[in-house]
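Enquirer: With the input below, show me the fold.
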Amino acid sequence: MTVQSLHHVSVVVDDLEEATAFFTALGLELEGRAPIEGTWVDRINGLDGIRVDIAMMRTPRGQGRLELTKFHSPAAVGEGSGPAPSNTLGLRSIMFEVDDVDATAETAVAHGGELMGEIVDYEDVYRLCYVRGPEGIIIALSQDLR
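Expert: Got it, this is the predicted structure:
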């Protein structure tokens, strides 16, 4: 038994429209939207009365997906107040390879993102930065310089 591929990463958000618009601005494509509810999803999640809306986003070449999930019932729960720092246990970031880190970071900021530090070159191999997007999601951007 081995893993075949990574199908998608799922992120729970409060404002599905804002998150969808943000990731669309970065170049992801909306693959589809759907309401999800029923006993099957309750059983998978171990929660009763689940009612969510999802937006499935995919990278332009189709090799990666990001599922954005808005919980209507039961209400989503948070881990304290404010965005978590970079060294918080759990999901750290979602990294996207882009053709121009500077332009993509500028687009992210124009759509409500915040550059977390600086844009830097790593050994003339990669140009990198971190942007905090909607809901505090950390998006890492990587540009191959080779």
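Enquirer: rest of the way, CA atoms for contacts and neighbours
Expert: Noted.
Enquirer: could you say what helices and strands the helix or strand containing F22 packs with?
Expert: Per DSSP states H and E: F22 is located in helix 16-25. Packing contacts for helix 16-25, counted by 3 or more CA pairs under 8 Å, 6 or more residues apart in numbering; DSSP states H and E, involve strand 51-58, strand 65-73, helix 101-110.
Enquirer: Check which residues of the last one are buried.
Expert: The neighbour-count check on helix 101-110 (16 or more other CA atoms under 10 Å) flags 101-102, 104-105, 107-109 as buried.
Enquirer: Could you single out the nearest of these to E37?
Expert: Using CA to CA, A108 comes nearest to E37 of those, at 32.0 Å.
Enquirer: From the contact counts, what lies against whatever helix or strand A34 lives in?
Expert: Per DSSP H and E, A34 falls inside strand 29-37. With contacts taken as 3+ CA pairs under 8 Å, 6+ apart, strand 29-37 sits against strand 51-58.
Enquirer: Following up with a second sequence; could you model it the same way so I can compare the two?
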Amino acid sequence: MAIKIDNVGIAVRDIEAAIAFFTDLGLTVLGRDTISGGWADTAVGLDGNHAKIAVLQTPDGLGRLEFFEYIHPDAIETDPTLPNEIGMHRVAFSVDDIDDALEIAAKHGYHPLRGVATYQDIYKLTYLHGPSGILLMFAQELKPAAP
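Expert: Below you'll find the predicted structure:
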């Protein structure tokens, strides 16, 4: 099964401030959107999920960060993570077959938080807790049907 890291997601208090800082460091904004709806609730596992998002890319084109500022539900403030604390927010993996990826996860006891969602006929995606409670996303790009 082919697998690669797609992006690292980071919840932020102020998406504009985050974009300003990281673009000053040399990252490029690839896209922005505001997401909500049933597909977002299913993929992320939160009811009423509504957030502003932005995807930034490193200058080498290999690394991407996805920032999200929650509109609903309210963001939860926590103490900053220390280097020796286990876990992080989310790591997203682009997979060629989400069913294969979920089958492998299930063998280790990990399952989607809510199910698999389809985003605008572009991606099938889901969130799941992996080892040490690390939040993961699997995303499969959907190919248009051949004529």
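Enquirer: between the strand holding A34 of the first structure and strand 51-58, how many degrees?
Expert: Orientation check (axes from the mean of the first three to the mean of the last three CA atoms, to 10 degrees): strand 29-37 of the first structure against strand 51-58 gives 160 degrees.
Enquirer: What are the contacting residues of strand 29-37 of the first structure?
Expert: Residues outside strand 29-37 of the first structure that contact it (CA atoms under 8 Å, 6 or more residues apart in numbering): 20, 24, 49-60.
Enquirer: what does stretch 74-86 of the first structure give?
Expert: Contact with stretch 74-86 of the first structure is made by 12, 14, 47-51, 92, 135-136, as judged by CA under 8 Å, 6+ apart.
Enquirer: Just the buried ones among those residues, please.
Expert: Buried, going by 16+ other CA under 10 Å: 12, 14, 50-51, 135, out of the contacts of stretch 74-86 of the first structure.
Enquirer: which two in those residues are spaced the farthest apart?
Expert: Using CA to CA, those span at most 20.7 Å, a distance reached by I50 and E135.
Enquirer: what's the span of stretch 21-40 of the first structure, first residue to last?
Expert: 29 Å (CA to CA, to the nearest Å).
Enquirer: In that stretch, which residues are buried?
Expert: 22-23, 26-30.
Enquirer: Same check on stretch 6-22 of the first structure?
Expert: Buried residues in stretch 6-22 of the first structure, defined by neighbour count with 16+ other CA under 10 Å: 11-14, 16, 18-20, 22.
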